[in-house]
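Peer 1: Okay, sequence plus prediction incoming.
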Amino acid sequence: MEDLSAYNPEGSDLRSMQLRMLEMLGYLDEVCLRNNIKYWMGAGTLLGAVRHQGFIPWDDDLDIEMTRTDYKKLIRILLKEKSGRYVLQTPLTDWNYVFPLAKLRDTGSRVTELRNAGKNYRYRGIYIDIFYLDRGNTFLARLTVNLQKFIWVLSLVKNDPLGILPALRFALRFVLHDIIFQFLRLCARLFGIRTLILPYGTGFTAFRDLKEIFPLQRISFEGRYFNAPADTDAYLKRLYGDYMKLPDRDKREIHTIKKEML
């Protein structure tokens, strides 16, 4: 069995980052339980919980998922909560943030991401991605990826002599998210689609099945217990195939290149 402890030894920058995210997850878990919001660990975070009983040793992000209804409820609550330690990042709280999903950011740290993604963001601390799921179709999801990528590229441009880019980003985001995506979601409801996908425009097209998610269960993650889908095996096989097999060393991705604890 390969020794993976070299990736995140105690006291390392990566391990410190993981422990900070664990604290943030504990905060979100408490808020969700208190307000009857059904979230679950998703994607690589769930994979880590099942395969490693915690973080994937080289992983430097954390994902939770929920339905759109619970997501809206959580966003309303987090905007009112004044924890002092964390801040909610959305296009409403950070003008340069163009991703259609919220992040909970730590105010006591700063990260620099690969390809300098997010260099113009107002908030740049360690974060948890908060994903919501809609009923939808993976084919349509793929069609919307390039539109969202174009808006993201505009957010990286600094040379704007006419000062029109902020308004252009806002207009494109409005048309895409409030008209096109709303129409696609309506079609999914009308046709009774039971598969769940991440929002149109995020670039994620793998789907989840409702019967694999509910009822939620509590499983161990870093010595604590958090929500997980009912059928973790089916969920992880759908996303990763043979998920208990470790990826090759050159496939073990890290998203950030610099971490600072302030």
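Peer 2: Good, I have the coordinates. Residues are numbered from 1 along each chain as shown.
Peer 1: Going by C-alpha atoms from here, please, whenever you check contacts or count neighbours.
Peer 2: Fine.
Peer 1: Give the closest residue to Arg105 in space, chain neighbours not counted.
Peer 2: The shortest distance from Arg105 to any non-neighbouring residue, by C-alpha to C-alpha, 6 or more residues apart in numbering, is to Tyr127 (4.4 Å).
Peer 1: how many other residues sit next to that neighbour?
Peer 2: Tyr127 is flanked by 29 other residues according to other C-alpha atoms under 10 Å.
Peer 1: Next: the one 3 residues further on.
Peer 2: Ile130 has 22 neighbouring residues, counting by other C-alpha under 10 Å.
Peer 1: For Asp233, see how far away Tyr240 is.
Peer 2: Computed as C-alpha to C-alpha, to the nearest Å, the Tyr240 to Asp233 distance reads 10 Å.
Peer 1: Return the set of buried residues in stretch 250-262.
Peer 2: Thr256, Lys259 (16 or more other C-alpha atoms under 10 Å).
Peer 1: what distance separates the start and the end of that stretch?
Peer 2: With C-alpha to C-alpha as the measure, stretch 250-262 spans 31 Å from end to end.
Peer 1: For it, give me every contacting residue.
Peer 2: Where contact means C-alpha atoms under 8 Å, 6 or more residues apart in numbering, the residues beyond stretch 250-262 that reach it are 13, 17, 58-61, 108-114.
Peer 1: mind redoing it with 6 Å?
Peer 2: The contact list for stretch 250-262 (C-alpha atoms under 6 Å, 6 or more residues apart in numbering) reads Gly108, Ser109, Arg110, Val111, Thr112, Glu113, Leu114.
Peer 1: next one: stretch 59-75
Peer 2: Outside stretch 59-75, the residues touching it (C-alpha under 6 Å, 6+ apart) are Ile37, Tyr39, Trp40, Met41, Gly42, Thr45, Ile128, Asp129, Ile130, Phe131, Tyr132, Leu133.
Peer 1: another structure for you, compare them:
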Amino acid sequence: MQKYCILFEYTKIITTFAHMKTYNTGETDDDLRREYNPEGSNLRKAQLRLLDMAVYLQTTAKKIGVPCRIDGGNVIGALRHGGFIPWDDDIDFVVDYKDFHRLCRYLKDHPHPQYVLQDNETDKGFYKEWAVLRDLKSREVSHDAADSHDRRTAEAMKFQGLHVDIFPYEGYMIPWLQRFAAKLSVNVNMLFAGVHPWLAQAGYDVLHYAVFPVFRIIGRIFGNRDNCMHSYGAWFYEQLPREALVPHKDIVFEGKTFEGPADPDRMCRVAYHDYMNLPPKDKRDRHKIDIEFL
């Protein structure tokens, strides 16, 4: 019993010191929680729903033997805050391109009662080169102007709840070709989605089934196996060395254990540089949406 009491007291001390950490801006984790995502707030409710979705996705991927890891700002959040960046409202996962379609197929063939896999097969208003796990019991409400590209493309989609992005990821990537691929995909989405659906679908089909497979072949011939990026057509351009990413290493996020990159510190330093410092308040990327729970 004494051993457990000592362990409990030690845990309390560690937790207290974690909350006493002062960032470069003079703020602590407690300050950030009070300002952005206090318990019971809409944002905190959204984060906890996303966390449940992430646990479901990770469990499903492990069940079928697909390595699937958290990515991007969620890795920063895990290292810096132990979970969500306080003002953040999304979760990103990445899957090796060779496993991506198998995971998506399984999620579609074995549907969850509340979460749905959204891609161009399940939602003809979705024209992106990645997939999304959507919550059916919430809705993202945009603050963008009614005629804005972002709002129009979002409202063209069938599923509009809280979402977890699932990105295919691969080596042999040619950076300038990926930028060109992203511009092509962005234009299909921004110019045609919600306005000319048949053009959007035609553009998506040409890119997805013809252009991007050719880019992938070019990458296999001229690219570097260890230069890893989001797959052709995704709207992200970070280049990361393979050894920083695989094999996956466990990382704790909001008290849950997920697969993370092999070297999360190196990944964040390459992609985000001085990631342990907080950005100024006016640079904190807060999405222009509200969450309605249904």
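Peer 2: Here it is on my side, so go on. These figures come from a predicted structure and were not determined experimentally.
Peer 1: TM between them?
Peer 2: Overlay of the two chains. TM-score (TM-score structural alignment, normalised by the length of the first structure): 0.93; 256 aligned residues with a C-alpha RMSD of 1.4 Å.
Peer 1: if we can go back for a sec, need the contacts of stretch 250-262 of the first structure in a markdown table (columns: secondary structure and neighbour count).
Peer 2: Below are the contacts of stretch 250-262 of the first structure laid out as a markdown table (DSSP: H, G, I helix; E, B strand; the rest coil; neighbours: other C-alpha atoms under 10 Å):
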| residue | secondary structure | neighbour count |
| --- | --- | --- |
| Gly108 | coil | 15 |
| Ser109 | strand | 17 |
| Arg110 | strand | 18 |
| Val111 | strand | 21 |
| Thr112 | strand | 18 |
| Glu113 | strand | 16 |
| Leu114 | helix | 12 |
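Peer 1: List the contacts of Glu212 of the first structure.
Peer 2: Ala230, Asp231.
Peer 1: Identify the residue of the second structure aligned to it.
Peer 2: The equivalent of Glu212 of the first structure in the second structure is Ala244 (alignment by TM-score structural alignment).
Peer 1: go on, Ser12 of the first structure?
Peer 2: Under TM-score structural alignment, Ser12 of the first structure pairs with Ser41 in the second structure.
Peer 1: Repeat that for Asp61 of the first structure.
Peer 2: Under TM-score structural alignment, Asp61 of the first structure pairs with Asp90 in the second structure.
Peer 1: Could you measure from that match over to Arg220 of the second structure?
Peer 2: To Arg220 of the second structure, Asp90 of the second structure is 32 Å away according to C-alpha to C-alpha.
Peer 1: Looking at those two, which is more packed in?
Peer 2: Taking other C-alpha under 10 Å, Asp90 of the second structure and Arg220 do not tie; Asp90 has more neighbours (18 against 15).
Peer 1: Which parts of the stretch 1-150 of the first structure are strands?
Peer 2: 39-41, 63-67, 86-89, 102-106, 109-113, 127-135 (DSSP state E, counting those that start in this stretch).
Peer 1: gap between whichever residue in the first structure pairs up with Gly233 of the second structure and Thr256 of the first structure?
Peer 2: Using TM-score structural alignment as the criterion, Gly233 of the second structure maps onto Gly201 of the first structure. In this structure, Gly201 of the first structure and Thr256 of the first structure are 23 Å apart, going by C-alpha to C-alpha.
Peer 1: The match of Glu212 of the first structure - nearest residue in space that isn't next to it in sequence?
Peer 2: Asp263 (4.8 Å).
Peer 1: Tell me which residue of the first structure lines up with that neighbour.
Peer 2: Counting by TM-score structural alignment, Asp263 of the second structure lines up with Asp231 in the first structure.
Peer 1: same thing with Phe167 of the second structure?
Peer 2: So Phe167 of the second structure corresponds to Phe131, using TM-score structural alignment.
Peer 1: need the contact list for that match.
Peer 2: By C-alpha under 6 Å, 6+ apart, the neighbours of Phe131 of the first structure are Glu65.
Peer 1: likewise Thr107 of the first structure?
Peer 2: Listed by C-alpha under 6 Å, 6+ apart, the contact partners of Thr107 of the first structure are Arg85, Tyr86, Gly125.
Peer 1: what's the neighbour count on the equivalent of the second one over in the second structure?
Peer 2: Meaning Tyr86 of the first structure. Correspondence of Tyr86 of the first structure to the second structure, assessed by TM-score structural alignment: Tyr115. For Tyr115 of the second structure, the count of nearby residues is 20 (other C-alpha under 10 Å).
Peer 1: For the nearest residue to Tyr115 of the second structure once chain neighbours are set aside, give me its contacts.
Peer 2: Of all residues not flanking Tyr115 of the second structure in the chain, Asp135 sits nearest, at 4.7 Å (C-alpha to C-alpha, 6+ apart). Residues near Asp135 of the second structure by C-alpha under 6 Å, 6+ apart: Tyr115, Gly161, Leu162.
Peer 1: how about Asp135 of the second structure, what's its match in the first structure?
Peer 2: By TM-score structural alignment, Asp135 of the second structure lines up with Asp106.
Peer 1: Distance-wise, check its match relative to Arg124 of the first structure.
Peer 2: Separation of Asp106 of the first structure from Arg124 of the first structure (C-alpha to C-alpha) stands at 8 Å.
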